[in-house]
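K.L.:
sequence first, predicted coordinates after that:
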Amino acid sequence: MNTIVTSREAILKACCSLVMEQGLKALNIRAVAQKCGISIGAVYHYFPSKEALISSAVQEIWRLLFHMGNETPASGSFPEYVGRLFETVQEGMALYPHFFTLHSLAFSETEKEEARDVMARSFVQVKAGMLSVLCEDSRVTPKAFSEAFPREDFVEFVFESLLSLLMTQSGSCSVLTEVIHRVIY
């Protein structure tokens, strides 16, 4: 076995690879050490427990799912951004089958709250990106938002709708993007 110290990022990359190949159930300290060609102790240097390793791996996969090749469209169009985000997550779901709907099962009952926190932290970043694109979309009508209907609430609605479409494995988000068009332009 190679005892060369590796990085946290390399370990997380190996975790993602294991999840891709075998699912979350295959993720454990021994399997990750073997995948990296390092000792079990080297994994424990970066992750004090199996739960910490799984939590970090889940957070990394959420990040990858929502950011794989995800760039702001040249036009700065919010509906186009939402459409691309939908496609990006679909591509990621193909790489990580069942992760989207079953990730919380990798955690014990006492760790379910941590799983929700990991997911929530990942989603906060995605929603912040969506809000930024919405604010920069020059085509949005000035009367689209108000104190009673703030941009942040609209982004939350769009994000929850997007998640619902992904969870039900919808093949398209065209109705959602059409609703967005009708509301903001």
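P.N.:
In hand now; what should we look at? The model shown is predicted, which means the values in this text are computed figures rather than measured ones.

K.L.:
for the rest of this, base every contact and every neighbour count on C-alpha atoms.
P.N.:
Noted.

K.L.:
so how far is stretch 90-104 from its chain's centroid?
P.N.:
A distance of 10 Å separates the centroid of the chain from that of stretch 90-104, by CA atoms, centre = their mean, to the nearest Å.

K.L.:
this is the other structure I want to compare:
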Amino acid sequence: MKTAVTSKEEILKVSRELIREQGWSAISVRAVAAACGISVGCVYNYFDSKSDLVGATVESVWREIFHRADDGVAFQDTQTCIIWMYGRMEYGSERYPGFFTLHSYGFMQQDKPDGKRRMHQAWQHVLDSLRDVIRRDANVRTDAFTDRFTVEQFADVLFSLMLSALLRQDYDPGPVLEIIRRTLY
């Protein structure tokens, strides 16, 4: 007999699996409840609405895709970090086909404040991590940044290139690594 799912994280895990197996249209409170082996009311104990469930699921997908490894190796320098991030983008694209395009198009084109907020939180986390890596990178030339060209601005450019790569489904970090080599080292 299947064990009933009883926590918010377990519900989100089942929601992610439904997306992987059946696509985004599979997410409804009723479908998630059935897949979890719980009542619809139990889902509503954790999520106020379908919109809340979908938003939390989107946020959990972002967390899964960009979850940091415990060893911290991916964040030892800027180039290694970019290689890791592009690899995670490819992982996300394979695991959740169409997620990046659907998510950014769906939440940016419609008035969905919670979805936009969650997306920006996930993006801000990635951007903050990138800024921290650049600041700590011992390989960066001491004259690479000035008052007119800051770490924050460079990280923003790299992040914009990543977002563009996501939409194009181009997971080759080579051109970005060349920009880093020519600008920072």
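P.N.:
Sure, I can see it. Here the structure is a predicted model, which means the values were calculated and not measured.

K.L.:
TM between them?
P.N.:
The TM-score (TM-score structural alignment, normalised by the length of structure 1) is 0.90; 184 aligned residues with a CA RMSD of 2.4 Å.

K.L.:
what helix or strand does Val183 of structure 1 sit in?
P.N.:
Element membership for Val183 of structure 1, per DSSP states H and E: helix 174-184.

K.L.:
elements contacting that helix?
P.N.:
For helix 174-184 of structure 1, the elements it packs on are helix 78-95, helix 151-167, judged by 3 or more CA pairs under 8 Å, 6 or more residues apart in numbering; DSSP states H and E.

K.L.:
so where do the helices sit in structure 1?
P.N.:
Along structure 1, the stretches classed as helices by DSSP state H are 8-22, 29-36, 40-46, 50-67, 78-95, 99-102, 112-136, 151-167, 174-184.

K.L.:
so the second one matches what in structure 2?
P.N.:
Alignment note (TM-score structural alignment): helix 29-36 of structure 1 is matched to residues 29-36 of structure 2.

K.L.:
list the buried residues of the matching stretch.
P.N.:
Under the neighbour-count criterion of 16 or more other CA atoms under 10 Å, stretch 29-36 of structure 2 has Val29, Arg30, Val32, Ala33, Ala35, Cys36 buried.

K.L.:
what's the closest of the residues you listed to Thr6 of structure 2?
P.N.:
Checking the buried residues of stretch 29-36 of structure 2 against Thr6 of structure 2 with CA to CA, the nearest one is Cys36 at 8.2 Å.

K.L.:
setting aside sequence neighbours, what's the nearest residue to that closest one?
P.N.:
Leaving aside its sequence neighbours, Cys36 of structure 2 sits nearest to Val5 (CA to CA, 6 or more residues apart in numbering; 5.1 Å).

K.L.:
the one you found and Glu64 of structure 2, how far apart?
P.N.:
To Glu64 of structure 2, Val5 of structure 2 is 19 Å away according to CA to CA, to the nearest Å.
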